[in-house]
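[1] Got a sequence here, can you model it:
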Amino acid sequence: MTSPAVRAVNLAEMLSQTARRLPDATAVVHGSVRWTWRELNEGADRVSAALRRTGVRTGDCVLLHARNHPEYIQSLYGIWRAGAAVAPTNVRLTPADVAVIADVCRPVAMIASAGTGDHVAAVRETTGLASGVLWIDGDGGPDAVADLPPAAGGEAGNAIVEVGAHAWYFFTSGTSGAPKAAILTHDQLGFVTTNHAADLMPGLSESDVSLAVAPLSHGAGVHLLPQVARGAPTVIPTSSRLHAEEVWGLVEQERVTNMFTVPTILTTLTDDPAVEKFDHSSLRHIIYAGAPMLNADRDRALEVLGPVLVQYYGLGEVTGNITVLPPVEHRRPQPDDVEIGTCGRPRTGMQIAILDDAGVELGPGEIGEICVAGPAVCAGYLANETATATAFEGGWFHTGDIGTLDEHGYLYITGRASDMYISGGSNVHPRDIEEKLAAHPAVAEVAVLGMPHPKWGEIGVAVWVSQPGAETDSAELLGWLEPKLARYKLPKYCIRWSELPKSGYGKIVKRTIRDKLISSGWAPSN
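    Next up is the predicted model:
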């Protein structure tokens, strides 16, 4: 018996519904621009119609390479309205990086920010893309999103999509190897939208206001979905880079109630003197994710902002939906034998298991790989059956992270499997070492990694950045750290840098640190 096709809800339907319900309410704010939901919806119609005229059909891919801008949101929903899958790329990537991504997802059209002509050329060279390029925030002309003609007749409707239809190719950040595209579907992202609204921002409605401080090409774009579904306007800063004074000024001016960020951005914002200049009492939820937040940075943010922090843990492949730690649980005591705070409890409708190397589920307090199941998990990797089979071995999605669950079901991440190194036969997970070093008042940022050693196989190297005006050195740091760690965990070297390399999404990139150490000629002295 052949299974019937089952219709899914096109993600663009959420915009259609909000525009019908709140046509004249504010949808997007960007400098002097204040679009209503009607205007945003009509803009998505124009993008959808333009894509269809260039030959984009349901199931095709459109690559979106652009800065945060109102026309970005217009384009995102226009792509879905046309029935295509979007492949967003971080605007800070090089043309070569974007070309690699295009080679995986094979777009038939592209939408790009003005000034990224080299990226468009690289995509064209890689894929043979001859036309179908629209420009965001351009200087006008027939290919500028702002000047697209109105949709005519049947061009405006949301394309029919079925359960399992591809909606978003969520690329890994590329910090640990070649990028892979996790397939996010319309029905899966519908669940994620509901789950984000319920677990991260309870009570989210049109009376809320969201501030976009991270690239919409990644987690902040997923955070946008519940805002659109609930009718909460999104405020986009005008600065091309993070500017704390502008951020806190917008929080006060627009009475912002929620924003999504990553730990490095949150720490930058709370450490800046501007946080004391503006009223941020409207904030109810500051959601942070993307990387573990050091306890010292978390405590500083709580001190400055109050009980508004919401942590979630989740990979792009699980669209952030693994755990949640709401504001009231940020001071939750940790077990005596665990030195790192919890990242929360399982998200609604999701399940977590800790598995050993043989795939056997472990009990509370035992350490193994964090694996997950549930409707937020991606549908596999695009055109990569080997990676898909590995990730879903045994039926669970394998995160590659190491951790433990307590008896109440709260998760503690102890490290990344790829970060672990073996020194003298002992496994060392850097996270605990980084936490302790970050607690030193002179340390602003730190990354610990294993480097090759002729005798021990690998040794720990801590690369750190000092707080402004701090008076200490690497020898003092090692001496301070020694009584706090088992001897085999102690880094053999502490190296001071002016800054740590980060990805376009704000994550410290250990692979780049390792490459820089090697290229500079670093080698152990004994």
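[2] For the rest of this, base every contact and every neighbour count on C-alpha atoms.
    Fine.
[3] residue contacts, the most centrally placed residue in the chain?
    Compute the mean C-alpha point of the chain, and by C-alpha atoms, centre = their mean the closest residue is G219, 3.4 Å away. Contacts for G219 (C-alpha atoms under 8 Å, 6 or more residues apart in numbering) come out as F260, G290, G316, T319, G320.
[4] Which pair of these spans the longest distance?
    F260 and G316 (14.7 Å; C-alpha to C-alpha).
[5] Please work out how many residues are found near the residue lying closest to T175 once chain neighbours are set aside.
    Spatially, and ignoring its direct neighbours in sequence, T175 is nearest to V509 (5.8 Å; C-alpha to C-alpha, 6 or more residues apart in numbering). Applying other C-alpha atoms under 10 Å, we find 17 other residues in the vicinity of V509.
[6] One more, please, to line up against the first structure:
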Amino acid sequence: MSAFDFDPDFGPSSVKVANLAHFVTRAARRQRDKPAFVFGEAVWTWSEFETRIDAMAQALRDRFDIAKGDRVLVQSQNCNQMFESMFACFRLGAVWVPTNFRQTPDEVAYLAEASGAKGMICGAEFPDHVAACLALATPPQFVISIGGSDFGEEYDDLVSAHLGARVPDAPVERDHPCWFFFTSGTTGRPKAAVLTHGQMSYVVTNHLCDLMPGLTEHDRSIVVAPLSHGAGVHQLTQVAAGVATILPGSPNFDVAEVWRLVERWRVSTMFTVPTIVKRLIEHPAVDEFDRSSMRYIIYAGAPMYREDQKRALVKLGPVLVQYYGLGEVTGNITCLPAHAHTLGDTPAARPGTCGYERTGMEVSIQADDGTILAPGETGEICVIGPGVFAGYYRNPEANAKAFRNGWFRTGDLGHLDEEGYLFITGRASDMYISGGSNIYPREIEEKILLHPGLSEVAVLGIPDPQWGEVGIAVCVAKPGANVSEDEIAALLAAKVSRYKIPKQIFFLEEMPKSAYGKITKKLVRETLEARGLLRLSEEA
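    All right, here's what the predicted structure looks like:
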């Protein structure tokens, strides 16, 4: 049976490639007894790391019948088991389907359904998420619990029962799926971007080439973001280079702990987002520990305010590296390397740029009809190259919208200068980015409109010095209805993740509309500005 029988949208290529799990084997051969993964005070060597991955792969294969092409949903905070599960799935040719652990039970259940997950690995602290998934018409066939729980066999018990197993890497082709990276479009409905073994091998190589040149097994990397998204791609790259992964033991982000671990383990790389960089440099602990080992602090996910960028350069030195990308291109669009980060605001410094094309990738700025625009002209940012994903899982309509003439359409607006540096000037959609997370207004608007006293609502993002952007909601109540901000906040608290809830809620007598009777965010924003509300909100 073909590995792609589960989805007719994808067909096997004739080009065989190395299974991504082979990265672990390569490192374990050279560095058997050296640290591979550190979690709090626990340390696993490369040999132990691979042994645990083999054990879980055998448990998934022999006990739960996971085979090539099967999807395994993972709902977990950062931990060693979560990272191991990535390679256990890869080893079997299965598809790793990690969630954002902050998502609600209903949101995670949707991801389980949309991915067709055969099984689920879940942290013991998320019983409601398991219950929501098991209530589906086609629920996962099994659940493995990370930590003791009432809902599944315990992960570490399964590993202990299968220690000593040696599971060979499943043969894979270039276009064989390995990871469903959930992203969203303007509708806010999550879509599974299909990442493949061949694509990710290229991305890892490109990360080493463009973002972290000269990385070796003598480097160390610390995790300060969820492994389910960009941090997971970054750590996959570290494994490929034989770099040990350092995972803080605190469940919440602790700046002092991060800098303490940087000193203790001589950490040299980290992946993060601008808001976290800001917190790292503003905390007094930045000056209490030795951070001279840091070589690359890579940030992405949102633009960094220029003043924050300069403060980080002054405090940390020339270690900042920026990249621009999307889940569909696994961050692989542009790069602004460390030497291109400068303190001056001269034209040569290009303030506001997100860099130039990654090696092997090509960016074009296109008009609505697909015409490629000249330098300096603003249009949609489009990209081609081996870093572009295979498409959305079982979503031909989304695939048709995402590609035009072979180019992937990012939905972002920008322009290139004469030397090929990219500047992002806006978004084709209404999406905004808060704390590195994409937020899609329509999803929130639909939830707010469940309130019986509301007739119309608009959600939009505004600049915020801490989070990059935050959401605000503008509501119109039905005649005679009396709706409060607290009521809307309570409604949302039960239906969407906390980070998606608007920070402020305004009420208007009527919603501004275009000549065609449509609510447009531009007119809403202008109305708030005219009343002085938006200005006050941005300063709050």
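[7] Give me the TM-score for this pair.
    The TM-score (TM-score structural alignment, normalised by the length of structure 1) is 0.80; 457 aligned residues with a C-alpha RMSD of 3.3 Å.
[8] which of F260 and G316 of structure 1 has more neighbours?
    Legend: neighbour count by other C-alpha under 10 Å for F260 of structure 1 and G316, higher for F260 (25 against 22).
[9] pretty sure the more buried one contacts A214?
    Yes: using C-alpha atoms under 8 Å, F260 of structure 1 is in contact with A214, at 7.1 Å.
[10] Quickly list what's touching both of these two.
    A220.
[11] Against which helices or strands is the lengthiest helix in structure 1 packed?
    Longest helix of structure 1, by residue count under DSSP state H: helix 37-53. Packed against helix 37-53 of structure 1 by the contact rule (3 or more C-alpha pairs under 8 Å, 6 or more residues apart in numbering; DSSP states H and E) you find helix 12-21, strand 26-30, helix 70-81.
[12] Turn those into a markdown table, columns for mean neighbour count and distance to G154 of structure 1.
    A markdown table is the format used below for these (neighbours: other C-alpha atoms under 10 Å; distance: least, C-alpha to C-alpha, whole Å):
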| stretch | mean neighbour count | distance to G154 of structure 1 |
| --- | --- | --- |
| helix 12-21 | 20 | 15 |
| strand 26-30 | 22 | 25 |
| helix 70-81 | 27 | 12 |
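[13] Any chance of TSV for these, columns distance to N295 of structure 1?
    Formatted as TSV, these follow (distance: least, C-alpha to C-alpha, whole Å):
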stretch	distance to N295 of structure 1
helix 12-21	37
strand 26-30	34
helix 70-81	34
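[14] Show me the one of those that comes nearest T193 of structure 1.
    Nearest of those (C-alpha to C-alpha): helix 12-21, 10.0 Å.
[15] Can you give me the stretch of structure 2 that the closest one aligns onto?
    Taken onto structure 2 by TM-score structural alignment, helix 12-21 of structure 1 occupies residues 21-30 there.
[16] got the contact list for the matching stretch?
    The contact list for stretch 21-30 of structure 2 (C-alpha under 8 Å, 6+ apart) reads W46, S47, E50, F87, A88, F90, R91, D169, V239, A240, A241, G242.
[17] Now the equivalent of the last one over in structure 1. Nearest residue, chain neighbours left out?
    Which is G242 of structure 2. Counting by TM-score structural alignment, G242 of structure 2 corresponds to G231 in structure 1. When the adjacent residues along the chain are set aside, G231 of structure 1 lies closest to E206, with 4.5 Å between them (C-alpha to C-alpha, 6+ apart).
[18] List the contacts of that neighbour.
    Neighbours of E206 of structure 1 in contact, by C-alpha under 8 Å, 6+ apart: R230, G231, A232, P233.
[19] where does it land in three-state SS?
    Assigned by DSSP: H, G, I helix; E, B strand; the rest coil, the conformation of E206 of structure 1 is coil.
[20] Give the aligned equivalent of it in structure 2.
    Residue pairing (TM-score structural alignment): E206 of structure 1 is matched to E217 of structure 2.
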